[in-house]
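Visitor: Here is my input, please return the structure:
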Amino acid sequence: MCAEKARGFLSGAGQSNVGRAQIEELADDIKALAIDYPVKPVEDLIPELARTQIEIFDYLRGKQPPLVSIDLHLLAGVASGLLAKASHDLRNPREAMTHARTAAECASLAGHPGLQAWAEGMRSMIEYWTNQYSQAARSARRGIELTPGNRGSSAIWLASSEARALAAQGRITEAKAAIEAADRIREVSFPDTLDEIGGLFSFSPARGLYYAADALARGRKDCATETEEFASRALAAYSSASPENRSFGDEAGSRCDLAIARIHLGNIEGAAEAIQPVLELPRPMRIHGIVASVEEVEKTLSTIPHQGRAGKSLSDEIVEFRRCPLSIENPFTDAKVL
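Guide: As a prediction, the model looks like this:
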């Protein structure tokens, strides 16, 4: 009887509903989407993002050898991470968090602590932009603790995310320490499997400068000079980057931080010049983070008692910008979860 059971097992062992070529095609699709994400409007990417996630989940519901399942779970985690960012950009934090949790679960099933940590970074981002700053700091810290030996660029992202969340709570000294920690990690970092995917899964030096500026902007006038320096350096780094290494969202955020710094320094004309390209972005590129950053500029401007003509003009332009945010039908309401 035992021998018959063994023969029955052997007859099905190695069978798979997905071949190596299909896995490689899916990996290529995922990499292309990750690279395209920071530089293209989210509505252009949604159909392919949704199709890819569904296809991977459909394969996982079938039968494949364990090593193939590991590959599929890793791809599912990356796809879900991209969908978390897409839902966040569409101002749907609940759906975004569902996809982030799915990314973390898939990463766990794939045995990939680096992606698990990255998923915590995505959770921190979602929480930060919904004003849940203490939760955002905790999520970033969990990601850091998940992979103490991780020296890929996602470790830099987690430290930078923690800095931004701490600064939003008014803990500027701790935020500066976290920025310094991110710099130390970068000095010893080397590319990991997520960096090899690239795009949204790689944390470039330019992006690090933007996060530092975003954190220090919370220090208002006391940190205005430092904020202006980091934001200017971020924009200079992005302007010299290759097209595929740019990020319209992070560049817009850097411009908003530069505008905030200049308002605190009494240079409203310079602030208007800094933010003008953001206010001219077409509607499909007005994602949640950009609109929220513009609102921070508006709040800062409102604290200035004598704005003059330049301040009034800038305020009117911001009001007009906010009237036309990105608004498309959200396809992620019924999020697929393993």
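Visitor: CA only for contacts and neighbour counts going forward, please
Guide: Fine.
Visitor: Show me what the longest helix along the chain is packed against.
Guide: With DSSP state H applied, the helix covering the greatest number of residues in the chain is identified as helix 66-89. With contacts defined as 3 or more Cα pairs under 8 Å, 6 or more residues apart in numbering; DSSP states H and E, the packing partners of helix 66-89 are helix 20-36, helix 42-60, helix 93-110, helix 113-129, helix 288-302.
Visitor: how about 6 Å then?
Guide: Packing partners of helix 66-89 (3 or more Cα pairs under 6 Å, 6 or more residues apart in numbering; DSSP states H and E): helix 93-110.
Visitor: Taking their axis directions, the helix it packs on and helix 66-89 sit at what angle?
Guide: 160 degrees (axes from the mean of the first three to the mean of the last three Cα atoms, to 10 degrees).
Visitor: Sequence B follows; please return its structure for comparison with A:
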Amino acid sequence: MSSEPTTLLRLLCDRERLTYRKFNERFTLTGVDLFGRNPNNPTCGEPQFRRWTGGKLVGLPGAETCTVLERMFPGYTAAQLFAHPSEVIDPQVPAYDLDLEERIAMTARDAHEAAGATAGMSISDNTVDELHDQVVTLARRYHRLAPVRAFEEAEELRRKVEDQRDRTQVPAQLQSLMILNGQVAALLSAAAFNLGYLRHARTFARTAALFGETTRFTPLRGFADGSLAYIAYHAGDNTESVTKAERALSYGGLGDVAERRLHAIQARAYAHLGDIASAQRAIRLSEEPGRDRRDELHDTVGGEFGFTAERLAMSNSTTALIVGDSDQAEAAAHQALTLLGQRAPDEQSAHVRGGASADLAMARLLANDVEGAAEALAPVWEIPSDQRMTGIVVRTARVHRHLSRPAYHGAQLAGQIRERIEDFNRVSPPHQIGPHVGLLALEA
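Guide: Below you'll find the predicted structure:
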């Protein structure tokens, strides 16, 4: 790309590093969000994209196309997007200064990578530290990212780690890089699962488990086996799920957070097997006070590797629904939402809010409180389409199935909720770009 974009659209695409493929994906999803799944939605071929960004367009495209572009780049009209940047941005203010932090970050990465290139087969320990910091940052930002974006960032990070592994023969550095590689594989597994790709999520989780076993880094191995356990019960392999969770709990060196997560996963696995007593016992174990034990992954890195109190409550709410205890489910869902509300806005997980709200709605439906269920679902509708991941989709689908029973036929409010859920899930990533979400359980 040239250094002087001829249209504001090209400037914005350069700034966000939008290749044609990424631009087209966003354009298509935005069109679906605006107009629904319609074969007449506006499209953008690659030659058309080149004309748009190259200042070769005569006049403006159609009204619907302009509407999509204005939604993609809020704050600008279609006319401004196709105009020269100097006509829209004050020429006294350098355009790229608007994204100074991004430029600084990009320059810092480039400078760091250039310095690392001089190290030959022995890389600097600072390079390993920098990669570690990037893994920690991604894990802690994960809850704020759409799963597609999370996968892309993790994929790029995996390539960086692999590149450095090929350039060093120092055993301690290789050990650290393999652990980082395993952590990135675990994040890729979470992203693939959230997009509805269970088979690939399982492959990534097995990769993470292999790195954990090879490096003798027990927390990673425990986390990966826990992931394999919940992937298994979503796929209907309930016996395997119990086995994976029990094996992970047998490892030494796990902290309280790790064991809490594994007991919650174990509880769900038992619930799917119909072993209610074991499921309730596992729930109690997950809620017991810890013994002040920590580990280097679930606690020190944290983020997606952690397991917050509200996520625990949400998971146990779902397990209670599976075993048929609506009172316990409603209490746990309420607890999850209360705990979530006590966090700063940027620390609140849309996944937990949506999942707990859907569980609360389901618990109320079991008590035949349709109006209460509609009220509980209100926060769900506010979740942006690109963050409607597998856990939320299957929970709302569970509500939809319940309201599709003959007892609700002809009931106006029940019908409205069903239609709202259909519209909500239709534009979710698992339905748009993932396989059909016909899962048997709900994500932890």
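Visitor: related to what we said a few turns ago, show where the longest helix of the first structure falls in the second structure, residue numbers please.
Guide: For helix 66-89 of the first structure, the aligned range in the second structure is residues 171-194, judged by TM-score structural alignment.
Visitor: Now which residue in the second structure aligns to residue 45 of the first structure?
Guide: In the second structure, the residue matched to residue 45 of the first structure (TM-score structural alignment) is residue 150.
Visitor: Tell me how far residue 384 of the second structure lies from residue 165 of the second structure.
Guide: When Cα to Cα, to the nearest Å is the yardstick, residue 384 of the second structure and residue 165 of the second structure sit 38 Å from each other.
Visitor: So those two - more neighbours on which side?
Guide: Neighbours of residue 384 of the second structure and residue 165, each counted by other Cα atoms under 10 Å, are more numerous for residue 165; the result is 22 against 14.
Visitor: Which residues are in contact with that one?
Guide: Residues in contact with residue 165 of the second structure, defined by Cα atoms under 6 Å, 6 or more residues apart in numbering, are absent; none qualify.
Visitor: Repeat the analysis, applying 8 Å as the threshold.
Guide: For residue 165 of the second structure, the contacting residues are 174, 177-178, taking Cα atoms under 8 Å, 6 or more residues apart in numbering as the criterion.
Visitor: any idea how far it is from residue 372 of the second structure?
Guide: Note on residue 165 of the second structure: its distance to residue 372 of the second structure, by Cα to Cα, is 55 Å.
Visitor: Residue 188 of the second structure now?
Guide: In terms of Cα to Cα, residue 188 of the second structure sits 37 Å off from residue 372 of the second structure.
Visitor: which one of these two has more residues nearby?
Guide: With other Cα under 10 Å as the criterion, residue 188 of the second structure and residue 372 differ in neighbour count, and residue 188 comes out ahead with 26 against 16.
Visitor: Please identify the buried residues of stretch 34-53 of the first structure?
Guide: Using 16 or more other Cα atoms under 10 Å as the burial criterion, the residues of stretch 34-53 of the first structure that qualify are 34-43, 45-46, 49-50, 52-53.
Visitor: Of the contacts of residue 165 of the second structure - the most surrounded one?
Guide: Neighbour counts for those were taken using other Cα under 10 Å; the highest belongs to residue 177, with 23 neighbours.
Visitor: Which part of the first structure matches stretch 256-276 of the second structure?
Guide: Residue correspondence for stretch 256-276 of the second structure in the first structure, counting by TM-score structural alignment: residues 152-172.
Visitor: hang on, residue 154 of the first structure packs against residue 116?
Guide: No. Under the contact definition of Cα atoms under 8 Å, residue 154 of the first structure does not touch residue 116, with a separation of 10.5 Å.
Visitor: what lines up against residue 330 of the second structure once you look at the first structure?
Guide: When the two structures are superposed using TM-score structural alignment, residue 330 of the second structure falls opposite residue 228 in the first structure.
Visitor: again, but for residue 359 of the second structure
Guide: Across the alignment, which pairs residues by TM-score structural alignment, residue 359 of the second structure is matched by residue 257 of the first structure.
Visitor: Can you name the element that comes right after the helix or strand that its match is a member of?
Guide: Of the helices and strands defined by DSSP states H and E, residue 257 of the first structure is found in helix 248-264. Beyond helix 248-264 of the first structure in the direction of the C-terminus, DSSP H and E gives the next helix or strand as helix 268-279.
Visitor: Now the residue positioned nearest the centre of the second structure: closest residue in space that isn't a chain neighbour?
Guide: Compute the mean C-alpha point of the second structure, and by Cα atoms, centre = their mean the closest residue is residue 147, 3.6 Å away. Distance criterion Cα to Cα, 6 or more residues apart in numbering; nearest residue to residue 147 of the second structure, sequence neighbours excluded, is residue 191 at 5.2 Å.
Visitor: Around the one you found, how many other residues sit close by?
Guide: Residue 191 of the second structure is flanked by 27 other residues according to other Cα under 10 Å.
Visitor: Just to check, it is in contact with residue 155?
Guide: No. No contact is recorded between residue 191 of the second structure and residue 155 when judged using Cα under 8 Å, the distance being 10.3 Å.
Visitor: OK, contacts around the residue nearest to the centre of the second structure?
Guide: Residue 147 of the second structure makes contact with 191-192, 194-195, 386-387, 389 under the criterion Cα under 8 Å, 6+ apart.
Visitor: rerun that using 7 Å as the cut-off
Guide: Contacts of residue 147 of the second structure were listed using Cα atoms under 7 Å, 6 or more residues apart in numbering, and they are 191, 194-195, 387.
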